[in-house]
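Asker: curious how this folds, go ahead:
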Amino acid sequence: MDALDVARWQFGVTTVYHFLFVPLTIGLSILVAILQTLWHRTGQERYLKLTKFYGKLFLINFAMGVVTGIVQEFQFGMNWSDYSRFVGDIFGAPLAIEALVAFFLESTFIGLWIFGWDRLPKRLHLAAIWAAAIGTNLSAYFILAANSFMQHPVGYRVNPSTGRAELTDFFAVLTNKVALITFPHTLSGAFLVAGSLIVAVGLWHVFRNRDSADTDAYRFATKFGSWVVLISSALVLFTGDIQGKIMTDVQPMKMAAAEALYTTESPASFSVLTVGSLDGSREVFAIKIPYLLSFLGTGDPNGTVHGINDLQTQYAAQYGAGSYTPIIPVTYWSFRFMIGLGLAAAAIALIVLWSQRKGRTPRSRWLLRAGLVMPLLPLLANSFGWIFTEMGRQPWIVFGEMLTRNGVSRTVSLAEVLTSFTAFTLIYATLAVIEFKLLVRYAKAGVPDVTPAPVDDDTDDAERPLAFAY
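Answerer: Sure thing, here's the model as predicted:
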């Protein structure tokens, strides 16, 4: 083990951990805004209760996401300084805009939304949550644009005198075809996570408080969340199909690694399950769907999908001697876990909707257990999706331009990286316990009482202290 190995593990652990909060924040920001819009248009109290209830869960998750996301910035200078030196002019541009524009927008208007209850006019307060939600989604786009450059570098040139990549077309970076499809795919996955959380919490309260005055609100929440899950699942499949074709075009090795396809095939089958050697080079038993891999990769059921061996030979001739094959067991299984866990969440949502048809009340304890597990399924699916995306690009840190081993800081020792890795892991473990306890505590508390508090006419409104309106 050397500094490179530990630096990669540290970045992987901190990135996956941070991304546990990202999809929930992105999805809940829009869904809470929709709930408040329903209250604004209808005046029904149940929508106000659900807005404040899920809004609190959104704020807890948002705060934790901000804390864990800051660490990501530090690592580029600490452990990956050679990468930052090579591509900083390009990679830093969308990240700078994300911080100066998108994050400023979302953080400012979240503050107005938190403290603006009963202080701002209803329309302005509603606009605040929508502005925060738009800022959150813009933030996601700029970050994905930066990552998409690593997958498919565009809009740049390498200066031979400095050995650095220089930005030549910022618009090309923002309209990178990988970014244009990764953004809706990521958003769809985020709504899948947020919808699942709404279903889980609502279903738990439906079972626990069958005769409560708030049962109607919880029943609506489970239906609303279930429809969000089903619609977002369809969007995930649609955008994922387009993404697969673009991935085959710009990173054919990643598609081959997703299937552990060693020889070029036309047509190519997709294996649901394979039993054999760990790297997939020797097959003992497999369940395959004919023509599917060709369709996923090319759009043609009889299309040609290039195999790992042929691509390895091509890359070795193009880029020099070395292995250009990612870790096959990781790419093969992460790709399938991503798909399978997402479909499982959609199946549970469909059963939840069916259990409430024609005003029925869900009574199956197995459904409740499935509902409580439900948020973990798309959350893990999102994580496996990013593991596949990043590990499938290896050994490149910038595809075709810089190998991962060449991006690590040269002066950072193994002991230093191990120290920071251990410290971050312990801190993140502590934050995970805090996050879980806070979410469970406030989820169990249920929707708040929204009866207006009596106001003392003798107290000037300007003298009232700012407070969370929950």
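Asker: going by C-alpha atoms from here, please, whenever you check contacts or count neighbours.
Answerer: Noted.
Asker: residues near Glu435, how many?
Answerer: Residue neighbour count, defined by other C-alpha atoms under 10 Å, stands at 18 for Glu435.
Asker: contacting residues around it?
Answerer: Going by C-alpha atoms under 8 Å, 6 or more residues apart in numbering, Glu435 touches 60-61, 64.
Asker: rerun at 7 Å
Answerer: In this structure, Glu435 makes contact with no residue, judged by C-alpha atoms under 7 Å, 6 or more residues apart in numbering.
Asker: from Arg441, how far out is it?
Answerer: Taking C-alpha to C-alpha, to the nearest Å as the measure, Glu435 and Arg441 are separated by 10 Å.
Asker: spatially nearest residue to Lys49 (excluding sequence neighbours)?
Answerer: Counting by C-alpha to C-alpha, 6 or more residues apart in numbering, Lys49 lies nearest to Val447, which is 5.5 Å off, once chain neighbours are set aside.
Asker: checking the one you found next. Helix, strand or coil?
Answerer: What DSSP: H, G, I helix; E, B strand; the rest coil gives for Val447 is coil.
Asker: now it: how far from Leu261?
Answerer: As it turns out, when the distance is counted by C-alpha to C-alpha, Val447 lies 51 Å from Leu261.
Asker: ok, now Leu426?
Answerer: Counting by C-alpha to C-alpha, the gap between Leu426 and Leu261 amounts to 39 Å.
Asker: tell me which other helices or strands the helix or strand harbouring Ala345 touches.
Answerer: Per DSSP states H and E, Ala345 falls inside helix 328-355. Helices and strands in packing contact with helix 328-355 are listed as helix 215-250, helix 252-259, helix 376-391; criterion 3 or more C-alpha pairs under 7 Å, 6 or more residues apart in numbering; DSSP states H and E.
Asker: pipe those into CSV and attach mean neighbour count and distance to Lys177 per row.
Answerer: As requested, the helices and strands packed on helix 328-355 are exported to CSV (neighbours: other C-alpha atoms under 10 Å; distance: least, C-alpha to C-alpha, whole Å):
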stretch, mean neighbour count, distance to Lys177
helix 215-250, 21, 8
helix 252-259, 26, 15
helix 376-391, 22, 15
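Asker: compare those and report which one is nearest to Phe19.
Answerer: Using C-alpha to C-alpha as the criterion, the shortest distance between Phe19 and the helices and strands packed on helix 328-355 is 7.0 Å, found for helix 376-391.
Asker: just checking, next helix/strand downstream of that closest one?
Answerer: If you walk from helix 376-391 toward the C-terminus, the next helix or strand you reach (DSSP H and E) is strand 396-398.
Asker: can you pull the contacts of Tyr291?
Answerer: Residues touching Tyr291, when contacts are defined by C-alpha under 7 Å, 6+ apart, comprise 267-269, 301-302.
Asker: could you also give me the structure for this next sequence, so I can compare it with the first?
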Amino acid sequence: MTIVSLARFQFAMTTVFHFFFVPFSIGTALAVAIMETLYVTTKNEMYKKMTKFWGNIFLLSFAVGVVTGIIQEFQFGMNWSDYSRFVGDIFGAPLAVEALLAFFAESTFLGLWIFTWDKMKPKIHALFIWLVVLASMTSAFWILAANSFMQHPVGYTIKNGRAQMNDFGALLTNPQVWMEFSHVIAAAITMGGVIVAGLSAFQLLRKKVDIKSFYQKSMRIGLLITLLGSVAVMAAGDVQMKYLIKEQPMKFAATEGNYKDTGDPAAWTLVAWDNTREHKQVFGIEIPYMLSILAYDKPTGSLKGMDTINKELEAEYGSDKSYYPPVNTLFWSFRIMAGFGVLMFLMGALGLILTRKKKPILYKHRWMLWIMGLCTFTPFMANTAGWFITELGRYPWTVYGLYTIKQSVSPNVSVTSLLISNTVYFLLFSGLALTMIFLVIRELKKGPDYEERQLEKDASMSVDPFDKGAFNE
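Answerer: Now for the predicted structure:
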């Protein structure tokens, strides 16, 4: 256990846990906005109940996301101070805009949405939640603008050993940011749909569900969002991976497990395991032509392997370091991400077919509902695998081609302090996760009629002291 490895583990832990809730809140906010829009346009009270019920789930994810985001910011200064100094002049502007404009707007409109039920016209109230969605996506854009600089640095000069911004516009027009943004937002939309559909399936599995139509309609909305989002994810992911062939060829080669240059046409490796010390593949099952089709949209074309790319990087940046990333992690992360992406697409497409009015087969089979319910966890795993590829794939850099991981770690941290902080963060995140799960389950058990039942209960318990019956014994 070295300082670098412990600091990297802490960064991974805080980032992964925080990113559980970023797409969760963006996606469920969009689903809630759609439900409230349906209420405004149809005047159907069931859609209003949906908005409030799923809105409570969204609020829980938003709250936990804020807490985990604060922790992530804290560990930047604690463990990565040299990195913060290097990119501070670049990151200052986008992160300030994110905090002072996007997040402020998101929080403000969210507060208005929470506290103005029945106090504003329905259209105005629905506008608030749409503004929350827009602000949350804008917030994600500014964060990804900073992350994209780490992947593809633009608009900077190096002065006194630090990167200084000289073109803010270049930061915004960086092709990397738009590819990341489209991919992340599409994944968030998909996640919102999967969560609504999956949790609805769990509710329909309960024997004492009195309002099955509520969850059936919720599931249909969730499945439609899932289908549209998953198609967008696959399109955005395809464009982004093709972009990597030119901009980060080592990352692309690692996700495919290719140490040697491929032939023409290039075969795609379905499953494999690599000996990362000796830089060779132990075994693999290949599908002919497939990699050429995926990379170039045609059954011809070859690609560079990691050995060739490593020599090119040594010539450009020096031979004092290895440029091979953790190949097995990247290889399998890509397949987990892509596999669950296809699964969510099938969930949306088949789910809509199996829940149509003429033949709602899915509702009649508990095993189908169980599969639908268990799919709730798939976007969490897919998003995590995707971020593993994004962050681990540019090893050994924190800022690609400019600053390494070893250069980035704080000089004053120790193994002991990192062990303590890692333990504290792990326990804190575990507590937050258990609390989140407990509160979501509690909301599900309450059901969409909980508010009405409470009002009826309060009304039955209240006694008018001036009523004649109050004086009767």
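Asker: about what we covered before: surely the residue nearest to Lys49 of structure 1 and Thr51 touch.
Answerer: No: here Val447 of structure 1 lies out of contact with Thr51, judged by C-alpha atoms under 7 Å, at a distance of 8.9 Å.
Asker: could you identify the helix or strand that succeeds whichever helix in structure 2 runs longest?
Answerer: For structure 2, the helix with the greatest residue count under DSSP state H is helix 3-42. Next helix or strand after helix 3-42 of structure 2 toward the C-terminus (DSSP H and E): helix 45-79.
Asker: once aligned to structure 1, how far is that next one on average?
Answerer: Between helix 45-79 of structure 2 and its aligned partner residues in structure 1, the average distance after superposition works out to 0.7 Å, using mean C-alpha distance after the TM-score superposition for structure 1.
Asker: what packs against the helix or strand that that helix is followed by?
Answerer: Using DSSP H and E, the helix or strand that directly follows helix 45-79 of structure 2 along the chain is helix 81-97. Helices and strands touching helix 81-97 of structure 2, as assessed by 3+ C-alpha pairs under 7 Å, 6+ apart, comprise helix 122-151, strand 162-165, helix 405-408.
Asker: report the distance from the longest helix of structure 2 to the chain centre.
Answerer: Per C-alpha atoms, centre = their mean, to the nearest Å, the displacement of helix 3-42 of structure 2 from the mean C-alpha position of its chain is 5 Å.
Asker: residue range for it in structure 1?
Answerer: Mapped onto structure 1 using TM-score structural alignment, helix 3-42 of structure 2 covers residues 3-42.
Asker: for Ala459 of structure 2, find the nearest of the helices and strands packed on helix 81-97 of structure 2.
Answerer: Nearest of these to Ala459 of structure 2, taken as C-alpha to C-alpha: helix 122-151 at 25.7 Å.
Asker: tell me the residues of structure 1 aligned with that closest one.
Answerer: Under TM-score structural alignment, the match for helix 122-151 of structure 2 in structure 1 covers residues 122-151.
Asker: distance from the matching stretch to structure 2 after superposition?
Answerer: Taken against structure 2, stretch 122-151 of structure 1 registers an average deviation of 0.9 Å after superposition, with mean C-alpha distance after the TM-score superposition for structure 1.
Asker: now do the buried residues in that stretch.
Answerer: 125-151 (16 or more other C-alpha atoms under 10 Å).
Asker: swap in stretch 35-50 of structure 2?
Answerer: Going through stretch 35-50 of structure 2 with 16+ other C-alpha under 10 Å, the ones that come out buried are 35-40, 46-50.
Asker: any chance of TSV for these, columns distance to Gly386 of structure 2?
Answerer: Shown next, in TSV, are the buried residues of stretch 35-50 of structure 2 (distance: C-alpha to C-alpha, whole Å):
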residue	distance to Gly386 of structure 2
Met35	29
Glu36	31
Thr37	32
Leu38	33
Tyr39	35
Val40	37
Met46	36
Tyr47	34
Lys48	35
Lys49	34
Met50	31
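Asker: can you tell me which of these lies closest to Val342 of structure 2?
Answerer: Met35 (25.7 Å).
Asker: what sits against the closest one?
Answerer: 47, 50-51.
Asker: thinking again about what came up before, neighbour count for Val447 and Leu261 of structure 1, which is higher?
Answerer: In this view Val447 of structure 1 and Leu261 are compared by other C-alpha under 10 Å, and Leu261 has more residues nearby, 25 against 22.
Asker: any idea how far the alignment partner in structure 2 of that one lies from Met241 of structure 2?
Answerer: By TM-score structural alignment, Leu261 of structure 1 lines up with Asn258 in structure 2. Counting by C-alpha to C-alpha, the gap between Asn258 of structure 2 and Met241 of structure 2 amounts to 15 Å.
Asker: repeat that for Thr42 of structure 2.
Answerer: 42 Å.
Asker: now do Pro175 of structure 2
Answerer: For Pro175 of structure 2, the distance to Met241 of structure 2 - C-alpha to C-alpha - is 13 Å.
Asker: could the contacts of Tyr291 of structure 1 be laid out in a markdown table, adding neighbour count, distance to Thr168 of structure 1 and secondary structure?
Answerer: Formatted as a markdown table, the contacts of Tyr291 of structure 1 follow (neighbours: other C-alpha atoms under 10 Å; distance: C-alpha to C-alpha, whole Å; DSSP: H, G, I helix; E, B strand; the rest coil):
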| residue | neighbour count | distance to Thr168 of structure 1 | secondary structure |
| --- | --- | --- | --- |
| Pro267 | 17 | 40 | coil |
| Ala268 | 27 | 39 | coil |
| Ser269 | 22 | 41 | coil |
| Pro301 | 18 | 38 | coil |
| Asn302 | 18 | 39 | coil |
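Asker: for the residues you listed, which one is nearest Ala316 of structure 1?
Answerer: Ala268 (24.0 Å).
Asker: would you confirm that the closest one contacts Val305?
Answerer: Yes: under the criterion of C-alpha under 7 Å, Ala268 of structure 1 lies in contact with Val305, with a separation of 6.5 Å.
Asker: now for these two: what residues contact both?
Answerer: Common neighbours of Ala268 of structure 1 and Val305, counting by C-alpha under 7 Å, 6+ apart, are Ser294.
Asker: output the helices and strands packed on helix 328-355 of structure 1 in CSV, with distance to Thr430 of structure 1 appended to each entry.
Answerer: As requested, those are exported to CSV (distance: least, C-alpha to C-alpha, whole Å):
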stretch, distance to Thr430 of structure 1
helix 215-250, 30
helix 252-259, 34
helix 376-391, 19
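Asker: many thanks, I have nothing further to ask.
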